[in-house]
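*Asks:* please work out how this folds:
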Amino acid sequence: MESDDMRDFAAEARRFLDAHVAKAPDRTAVTWGEGDDSMAYFSSLPPEEEREFVQRAREWQRIRYENGFGWITGPVEYGGRGLTPVHDLLYDAVESEYDVADTGVLSVIGLGMIGPTILAHAQPHIRDRWLPAMYRGDAIACQLFSEPGAGSDLASVATRAVREGHDWVLNGQKVWTSVAQHSQIGLALTRTNSDAPKHRGITAFLVPMDTPGVEVRPLRQMTGGADFNEVFLTDVRIPDDHRLGEVDGGWTVALTTLMNERATVGSEGVGPVGAALSPDHLSALMRATWTWDDRALRARLAELLVDALATEHLNARALRKLRGGVAPGPEMSVSKLMYGQNLTRAAHFVSDVLGPRIIADTGQWGTYAWTELLLATPALRILGGTEEIMKNILAERVLGLPKEPVTTAAKEVRS
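*Replies:* Modelled structure (predicted):
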């Protein structure tokens, strides 16, 4: 049962939203052939439009922050409300009813993953400098983790950090870095002790992205956009006070970030991606393409929607635990795994429904637009931890299965 506190908080949120934005159109109703038929997961906007998109996100985040909704769970001294994760989820549910700017460019990585890591591991003056700036929308943060030779195996990072007096000098390359082109700060994992076991020789740093020697290069995707980047670090000098945690203790810092990542990347969204798992939208597509009578396709649709519904209930279970003051268990890892799989299956299902219309633009509404999601599906199975890594985590840490044997050749490669 919803408490008086929750009802009062929801009412406060609605008063704030009513004063600043309009109600959103009904996203559940499907009128075939009307509205925007985009099914993009990643942005493919021209640079000028993308800059405007980011600016709108910053402005809405600033309005949230100034009215007490920018960091609902954050400490009061940094502009937060000091409330619970349930309050945060409740606000998200209320805000979904309104037509607000998409703040994912700030919130998914920066506010959802790096902000909590700075709070947990940074020195006080660094927290004072960056946390209000991030949650006010003034600063965007990126995650400088993956490398060409160390994707999901983060313990194998090769970017070097060498101590020189009160500074550290960083050299290396990071890759698949989302929103680096918009970021003012990055969280980097570096190798500081090559003689220690690989998990114990890593140190984490905050890297101001305007530091000399930091170069961001866009990576063009199949979808036409460039959400990801490669970042080159050449003799980048970072003060020691920008170090997070202990020297060679960066793995603990990385785990803090990854725990928040699992919770951030793990539920189907609204908007175009939400429509990919909407019974109304998918059945309307089948009727418009004269495939509704295909029993095999309808059976596949039913299986897909059942799995999507199961994932939705899994997220609801995690929410119930939060309401009861209990941290979720493996739900977030399972949900993250299902998130990519459900959307991938949806894209492949629609490609079978559409046939050639998904690769040739006939001008028909709601058909060729699906190619944007189809081309994004390989990334959905990689971002936030590959499916293989997630399955290993669930097998070993949840089901208690033995670890996979490591061959001598694999050990040599990892060393």
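*Asks:* make it CA atoms for all contacts and neighbour counts henceforth
*Replies:* Fine.
*Asks:* from Val169, how far off is Leu89?
*Replies:* 40 Å (CA to CA, to the nearest Å).
*Asks:* kindly report the same for Arg237.
*Replies:* For Arg237 relative to Val169 (CA to CA), the value is 5 Å.
*Asks:* same check on Asn315?
*Replies:* Counting by CA to CA - Asn315 and Val169 are separated by 43 Å.
*Asks:* quick one, which of Arg237 and Val169 is more surrounded?
*Replies:* Comparing Arg237 with Val169 by other CA atoms under 10 Å, the one with more neighbours is Arg237, at 22 against 16.
*Asks:* doesn't Val162 make contact with the more buried one?
*Replies:* No: counting by CA atoms under 8 Å, Arg237 stays clear of Val162, with 9.6 Å between them.
*Asks:* tell me, what's touching the two both at once?
*Replies:* Shared contacts of Arg237 and Val162, defined by CA atoms under 8 Å, 6 or more residues apart in numbering, comprise 168-170.
*Asks:* inside strands: which ones of those residues?
*Replies:* Of these, the ones assigned to strands by DSSP state E are 168-170.
*Asks:* could those residues go into CSV alongside distance to Arg129?
*Replies:* As requested, these are exported to CSV (distance: CA to CA, whole Å):
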residue, distance to Arg129
Trp168, 20
Val169, 22
Leu170, 22
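*Asks:* so which of those comes closest to Glu215?
*Replies:* Leu170 (12.6 Å; CA to CA).
*Asks:* distance of that closest one from Ala188?
*Replies:* Leu170 is 10 Å from Ala188, by CA to CA.
*Asks:* between these two, which has more neighbouring residues?
*Replies:* More crowded of Leu170 and Ala188, by other CA under 10 Å: Leu170, with 26 against 22.
*Asks:* now do the same contact list for that one.
*Replies:* Per CA under 8 Å, 6+ apart, neighbours of Leu170: 159-162, 190, 233-238.
*Asks:* buried only: go through the residues you listed for me.
*Replies:* The neighbour count (16 or more other CA atoms under 10 Å) marks 159-162, 190, 233, 235-238 as buried among these.
*Asks:* show me those residues that map onto strands.
*Replies:* Counting by DSSP E, those contribute 160-162, 190, 233, 235-238 to strands.
*Asks:* now tabulate these in a markdown table and tack on distance to Ala302.
*Replies:* Shown next, in a markdown table, are these (distance: CA to CA, whole Å):
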| residue | distance to Ala302 |
| --- | --- |
| Arg160 | 50 |
| Ala161 | 52 |
| Val162 | 56 |
| Thr190 | 46 |
| Leu233 | 49 |
| Asp235 | 55 |
| Val236 | 53 |
| Arg237 | 55 |
| Ile238 | 54 |
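*Asks:* looking at the residues you listed, which is nearest Ile393?
*Replies:* The closest of those, once distances to Ile393 are taken by CA to CA, is Thr190, at 23.5 Å.
*Asks:* for Met338, see how far away that closest one is.
*Replies:* Taking CA to CA, one finds Thr190 at 31 Å from Met338.
*Asks:* please provide the structure for the following sequence as well, for comparison with the first:
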Amino acid sequence: MINIQVLRENPERIRQAIRDKGIGDPELVDQLTELDRRRRDHLAALQEAQARSNAVSKDIGIYMQSGRADEAKALIEESSQLKTSIRERQEAAAQANEDLERGLLEIPNLPHPDVPLGHTPEDNKIIARHGVQRTFDFDPLSHWELAERHGLIDFERGAKVSGAGFPFYTGKGARLQRALMNYFLDLAVDQGGYEEMQAPLLVNADSARGTGQLPDKEDLMYEVSRDGLYLIPTAEVPVTNVHRAEILDGSRLPVKYAAWTPCFRREAGSYGKDVRGLNRLHQFDKVELVWFTRPEHSYEALETLRNDAERPLKALELPYRVLLMCTGDMGFAQAKKYDLEVWSPGQGRWLEVSSISNFEDFQARRMQIRCRLEDRKKPALVHTLNGSGLAFPRIVAALLEQYQQGDGTIAIPDALQPYTGFDRIG
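*Replies:* Predicted coordinates for the structure are as follows:
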């Protein structure tokens, strides 16, 4: 949620952010400005009525004690009217506040000045590349062809049991999944200094609202309506909410968590080649990295977090590139976002495997996560960040395609062999 002072002092900045991100309606800013004015008018009138009510009550007591009952009677009538007015003002102020809060939830975060303007993938800025795209002396297969040949993933039976986008991992495919989970977590904990966490897979609406999934991404989430719960689209949701309505010790920041979870996304409206194989699933595994930082340190933390997300890609020797996402391709809640994309030789294109984002105080304001700082009398909102470290499906796709051999087998990267227990598939 944005700071309401920005709405009061620079509403055009918010309108421009809405236009730059392509999310929401700029006219909402005028509606919220009017709601804020109305709420403040109600509060001012309420305070005036309460002050008058207190004075009248005091005068009634004085008149009654001095035997001036007739004068007291008139004030008693006024006091009754004031109580009615106070109740009405309280209700009106509460309604205006509720409407304002609901409207503010629909305003996206303001982009950082470094974020490039644009609304298409071509407007994203490639800022780094790592590794060399492999050349083959044979025609490389796609990961879904390799998975079928070696019995690693059963898409057909997954569709029979649950529907498209819910594959079975079988044999060495399942072991590869388990190896990635342990390897990514070990890198985060042992080399990145993260505290490991196991998080709930179902969250309530307050949690989904706190991280910005609601109301922005409600159509993309699986809802258990009977219980008022949602399946998590990412561990970001439960892990960031772990400190909701808490005041952290600023001297102990940053706090960093790593969590592996299955993730569930409806991904409605996705068709064509982008959904073949593991490209786009409704259920997948991911290790998420979450930070809570002091406000002044969050952009330094963003670069460290990006390095942490890149670490496994370098260790697995997968060619990848880093993109600074443009305003229209960065999401509702992010102030600045990087994407990491691996090269898919079997498909001849880049696949996103991680997003690394700084939300500044946008999520923390919704969740009221604050910290005590030495130079401030009142607790300050923390800044929150997160990044995938990493999402499994497209990593598996890239590994199978990148490490396929001319004899039909698939090599396992050296770094992963202690976790798989085998050095080759096939």
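*Asks:* what's the TM-score here?
*Replies:* In this superposition the chains share a TM-score of 0.24, using TM-score structural alignment, normalised by the length of the first structure; 170 aligned residues with a CA RMSD of 7.1 Å.
*Asks:* okay, and Glu49 of the first structure sits in which element?
*Replies:* Taking DSSP states H and E as the criterion, Glu49 of the first structure maps to helix 47-66.
*Asks:* next helix or strand past that helix?
*Replies:* Following helix 47-66 of the first structure in sequence order, the next helix or strand is helix 85-95 (DSSP H and E).
*Asks:* buried residues in that following helix, which are they?
*Replies:* 85-88, 90-91, 95.
*Asks:* okay if I get those as JSON lines plus distance to Arg287 of the first structure?
*Replies:* Shown next, in JSON lines, are those (distance: CA to CA, whole Å):
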{"residue": "Pro85", "distance to Arg287 of the first structure": "41"}
{"residue": "Val86", "distance to Arg287 of the first structure": "40"}
{"residue": "His87", "distance to Arg287 of the first structure": "41"}
{"residue": "Asp88", "distance to Arg287 of the first structure": "39"}
{"residue": "Leu90", "distance to Arg287 of the first structure": "36"}
{"residue": "Tyr91", "distance to Arg287 of the first structure": "36"}
{"residue": "Glu95", "distance to Arg287 of the first structure": "32"}
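*Asks:* hmm, back to that, tell me which of the shared contacts of Arg237 and Val162 of the first structure is nearest to Ala141 of the first structure?
*Replies:* Leu170 (18.2 Å).
*Asks:* from Arg127 of the first structure, how far off is that closest one?
*Replies:* 22 Å.
*Asks:* identify each of the helices in the stretch 51-200 of the second structure and give its residue range.
*Replies:* For the stretch 51-200 of the second structure, applying DSSP state H, counting those that start in this stretch gives helices covering 69-104, 143-150, 155-161, 172-186.
*Asks:* as JSON lines, these with distance to Val239 of the second structure and mean neighbour count would be great.
*Replies:* JSON lines is the format used below for the helices of the stretch 51-200 of the second structure (distance: least, CA to CA, whole Å; neighbours: other CA atoms under 10 Å):
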{"stretch": "helix 69-104", "distance to Val239 of the second structure": "23", "mean neighbour count": "16"}
{"stretch": "helix 143-150", "distance to Val239 of the second structure": "32", "mean neighbour count": "19"}
{"stretch": "helix 155-161", "distance to Val239 of the second structure": "29", "mean neighbour count": "14"}
{"stretch": "helix 172-186", "distance to Val239 of the second structure": "15", "mean neighbour count": "19"}
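*Asks:* out of those helices, flag the one nearest Arg8 of the second structure.
*Replies:* Of these, the one closest to Arg8 of the second structure (CA to CA) turns out to be helix 69-104, at 12.6 Å.
*Asks:* tell me what that closest one is packed against?
*Replies:* helix 27-65 (3 or more CA pairs under 8 Å, 6 or more residues apart in numbering; DSSP states H and E).
*Asks:* in the helix it packs on, what counts as buried?
*Replies:* Under the neighbour-count criterion of 16+ other CA under 10 Å, helix 27-65 of the second structure has 28-29, 32-33, 35-36, 38-39, 42-43, 45-46, 49-50, 53, 56, 59-60, 63 buried.
*Asks:* the host helix or strand of Lys286 of the second structure vs helix 172-186, what angle?
*Replies:* Per DSSP H and E, Lys286 of the second structure falls inside strand 283-293. If you take axes from the mean of the first three to the mean of the last three CA atoms, to 10 degrees, strand 283-293 of the second structure sits at 0 degrees to helix 172-186.
*Asks:* could you identify the helix or strand that succeeds strand 283-293 of the second structure?
*Replies:* Next along the chain from strand 283-293 of the second structure, counting by DSSP H and E, comes helix 298-315.
*Asks:* buried ones in that next one?
*Replies:* Applying 16+ other CA under 10 Å to helix 298-315 of the second structure flags 298-299, 301-302, 305-306, 308-313 as buried.
*Asks:* now the angle from it to strand 283-293?
*Replies:* 140 degrees.
*Asks:* against which helices or strands is helix 298-315 of the second structure packed?
*Replies:* strand 349-358, strand 383-391.
*Asks:* contacting residues around the first one?
*Replies:* Outside strand 349-358 of the second structure, the residues that touch it by CA under 8 Å, 6+ apart are 279, 298-299, 302, 305-306, 309, 334-344, 383-392, 394-395.
*Asks:* from what I see, Ala347 of the first structure and Ala376 are in contact.
*Replies:* No: if you go by CA under 8 Å, Ala347 of the first structure and Ala376 don't touch, sitting 9.2 Å apart.
*Asks:* so which of these two has more stuff around it?
*Replies:* Ala347 (23 against 19).
*Asks:* Three-state assignment for that one, please.
*Replies:* Three-state call for Ala347 of the first structure (DSSP: H, G, I helix; E, B strand; the rest coil): helix.
*Asks:* okay, now the nearest residue to it once chain neighbours are set aside: neighbour count?
*Replies:* Excluding the flanking residues, the one nearest Ala347 of the first structure by CA to CA, 6 or more residues apart in numbering is Leu374, at 5.1 Å. For Leu374 of the first structure, the neighbour count with other CA under 10 Å is 24.
*Asks:* now Leu374 of the first structure: how far from Val350 of the first structure?
*Replies:* 9 Å.
*Asks:* then Gly271 of the first structure?
*Replies:* 17 Å.
*Asks:* what's the answer for Ala263 of the first structure, then?
*Replies:* Using CA to CA, Ala263 of the first structure is found at 28 Å from Val350 of the first structure.
*Asks:* over to Ile389 of the first structure?
*Replies:* Taking CA to CA, one finds Ile389 of the first structure at 27 Å from Val350 of the first structure.
*Asks:* between the two, who's got more neighbours?
*Replies:* Val350 (22 against 15).
*Asks:* what strand or helix carries Pro262 of the second structure?
*Replies:* Here Pro262 of the second structure is assigned to strand 255-264, by DSSP H and E.
*Asks:* next, the angle from that strand to strand 283-293.
*Replies:* 160 degrees.
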